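*Asks:* Just a sequence and a predicted model for now, questions to come.
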Amino acid sequence: MIINNAVPLCVDLDGTLIYSDMLHESTLSMLKVKPFAALRLPGWLLQGKAVLKEKVAAAGDFNPATLPYNQAFVDWLRTQHAQGRRLILCTASDQKIAQRIAEHLQVFDEVMASEGAVNLAGANKADALVQRFGEKGFDYAGNSSADIAVWEHARKAVVVNASATVLQDAESCVEVEQVFAGPNKGIAVWRRVLRMHQWLKNILLFIPLIAAHRIADMDAWLSLLLGFLAFSLCASSVYIANDLLDLESDRAHPRKCQRPFASGSVPVWQGCIAAPILLLASFGIACHVGGSFLPWLVGYFLLTCLYSLKLKQLALVDCLTLALLYTLRILSGAAAVSLSMSFWLLAFSGFLFLSLSFVKRFAELQMQILHNKHKAHGRGYYSSDAPLVQMLGIASGFSAVLVLAMYLNSKEVLLLYRNPEWVWGTVPVMLFWISWMWLRAARGEMHDDPLVFAVKDKASLLAGLVFAILLVAGSVGGMA
């Protein structure tokens, strides 16, 4: 009888050792730095998949320390290695990539990988392992249907992160030594991919209609509901693209590392397909919205792309852009129902959203300080900038309150509200809420997304309720 320690264990990389696929990861890394290299991908692929992997590996870069490893499986491999078992990293990924990962983990005795001539997958991998170790002379850890061809020649199988069908097929052709289940990939994961909670921001489209006291206009509501859906799908498309471009930054972040693409719970290729589909659906729906809504949506999309690619890396410019993106939602809502925007609403929203953008950055810098990091990864801020960001954010928030107070003393208010003295009460409510957000941020209790914090915070919800009640009380009796 052959004991485990005398039989080498050959380990697959993509989907097994890590939850992701290194060809997809390397391609994204390459395109982030050299976007026009996408034009060369078809030519490389025509020369063979091994050539494609070699070219992409040479052009892209990655940090092996931040990859989404299957930690339970890695821990088991470390135990096997400590017991003297010979471990071989055997992968269809390019040799350069496999070697860097092996050097990082320090548990593999040998690396077998694609080297530009042969794509070491499926039958090719099986032939190479049989030639190297003999028929039934090795155990193999894999995860996909392509690994069945290898398990047919292996002594035992270790099934990792595989579907029930793959596990059943493996059990039909080889003795399964160990099974490591994969992460949950239910519908809840896709809610996180789409960031559906962020759709709440698109309620801002309804602000111009409400501010104009046209609540009874059902046609306008229908247009805005379509606009809401269009904006939400567009935003989800951008969020996905942003997550794909930000893989390494997210993985270095203590909370963002749990995002679906960063953690590997959703494959990168699925995001690459979902993003353009969502965008096309968004623009298709926008064509059925009235007014000049579509151009505003296109402008929002282009600005978010510019933000994802470059502007978010620029200190202060990033917060100004975020504030503008919020304000664009209000402008788009006005365009959908052919309403003109008042200077008061634009000024108020601009300062308010700028303050919330600074809250977001301040919370991230607080997290950086907590983890003793000098500079925010992928951002233009240093930890030492936190006091200045805090000061700018508080000043912006109080400026929004000042604009609100000045607006409530204007002629426009007398035309819209029967009892404007009730509406004056919104000023202290807004002053409290801005102060409360920054107080929680200063205490290190702010979520790095102020929206997520606000919808879960009882004080914020109560302030919103009181604000709405005061507006309704001021409107009793209709327009003067």
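*Replies:* Yep, that arrived.

*Asks:* going forward, measure contacts and count neighbours with C-alpha atoms only.
*Replies:* Noted.

*Asks:* show me where the stretch 301-450 of the chain has helices.
*Replies:* Per DSSP state H, counting those that start in this stretch, the stretch 301-450 of the chain carries helices over the ranges 317-336, 343-370, 386-407, 411-416, 420-423, 426-442, 450-456.

*Asks:* alright, now check it against this:
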Amino acid sequence: SSTAYIINDVTDIEHDRLHPQKRQRPLSSGRIKIFTAAVLCIITLALSLAASYKIGLEFLMITIAYLALSLAYSFYLQRIEIIDVFCIAAGFVLRIEAGGIASGIEVSNWLLLTTFLLSLLLAFGKRRHELALHHDPEKPFREVLQRYNTNFLDTTLSIFATTAIVTYAIYTVEIESRIFLLTVPFAIFGVLRYMYLVQTDTRGDPTESLFKDMPLLLSVVIWFLITTAVIYFKDITSLVE
């Protein structure tokens, strides 16, 4: 992931300098030179491939697939509308699958699908936010924004919010824990709150609201506590059920 982020920041450096927030990043602000970033990129790439090989061949293949996807996104696919967002979501799915392999835990198909849909929601929400900040069509800080519009993005947000909630609800049923079902209302609230922030608050990055917006943060904390209880305190939760 670090390697991919460095490459993406280097390829986007000129556009990032036009972005009100991204221009403060180390590379776009000039605090870190491109040569330094290149050296760091080589180091992180070597370490990640070595660690992946040590974990296992399957994990290594996912790492290579993730790197290939990231390179394709950075150099070309990020300029194609819709596909750019799908690449971001696919990257998160690969991370979840890699985590399952590393931990020896089989990842539920419903969890993978929920991750994919939720990632699409977050990514389209970010595009919606960037479009609201974009005031100069002659100098876009993201080329693909020229091919998006607010109505389309609002529609896609509604679609992926709905489908993400439905697949997550099915996933909680699959767990066969009534306590875990209690996370569904908080997940719904979190999704709706995120959509509200995306469409009404243009001051900051909507993904950063997870740590700044108190109602959204509270719903995430409660969701986390219930999930932790179901996973690590099965004996206690079984008594409640």
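*Replies:* Ah, there it is. All of these numbers come straight from a predicted model, not from anything done at the bench.

*Asks:* got CSV for the helices of the stretch 301-450 of structure 1, with mean neighbour count too?
*Replies:* Output for the helices of the stretch 301-450 of structure 1, formatted as CSV (neighbours: other Cα atoms under 10 Å):
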stretch, mean neighbour count
helix 317-336, 23
helix 343-370, 22
helix 386-407, 19
helix 411-416, 14
helix 420-423, 18
helix 426-442, 18
helix 450-456, 15
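
*Asks:* Go through those and name the closest to residue 132 of structure 1.
*Replies:* Distance to residue 132 of structure 1, taken as Cα to Cα, is lowest for helix 343-370 among the helices of the stretch 301-450 of structure 1, at 48.0 Å.

*Asks:* which strands and helices sit next to the closest one?
*Replies:* helix 317-336, helix 386-407, helix 426-442, helix 450-456 (3 or more Cα pairs under 8 Å, 6 or more residues apart in numbering; DSSP states H and E).

*Asks:* which one of those lies closest to residue 464 of structure 1?
*Replies:* helix 426-442 (8.3 Å).

*Asks:* counterpart of that closest one in structure 2, which residues?
*Replies:* Mapping helix 426-442 of structure 1 onto structure 2 (TM-score structural alignment) gives residues 183-199.

*Asks:* in the superposed pair, what's the mean gap between that stretch and structure 1?
*Replies:* Aligned to structure 1 and superposed, stretch 183-199 of structure 2 gives a mean residue distance of 0.9 Å (mean Cα distance after the TM-score superposition for structure 1).

*Asks:* re earlier: distance to residue 22 of structure 1 for the helices and strands packed on helix 343-370 of structure 1 - can I get that in TSV?
*Replies:* Below are these laid out as TSV (distance: least, Cα to Cα, whole Å):
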stretch	distance to residue 22 of structure 1
helix 317-336	30
helix 386-407	36
helix 426-442	38
helix 450-456	32
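
*Asks:* Looking at these, spot the one closest to residue 130 of structure 1.
*Replies:* helix 450-456 (53.9 Å).

*Asks:* surely residue 463 of structure 1 meets residue 429?
*Replies:* Yes. Residue 463 of structure 1 is within contact range of residue 429, at 6.2 Å (criterion: Cα atoms under 8 Å).
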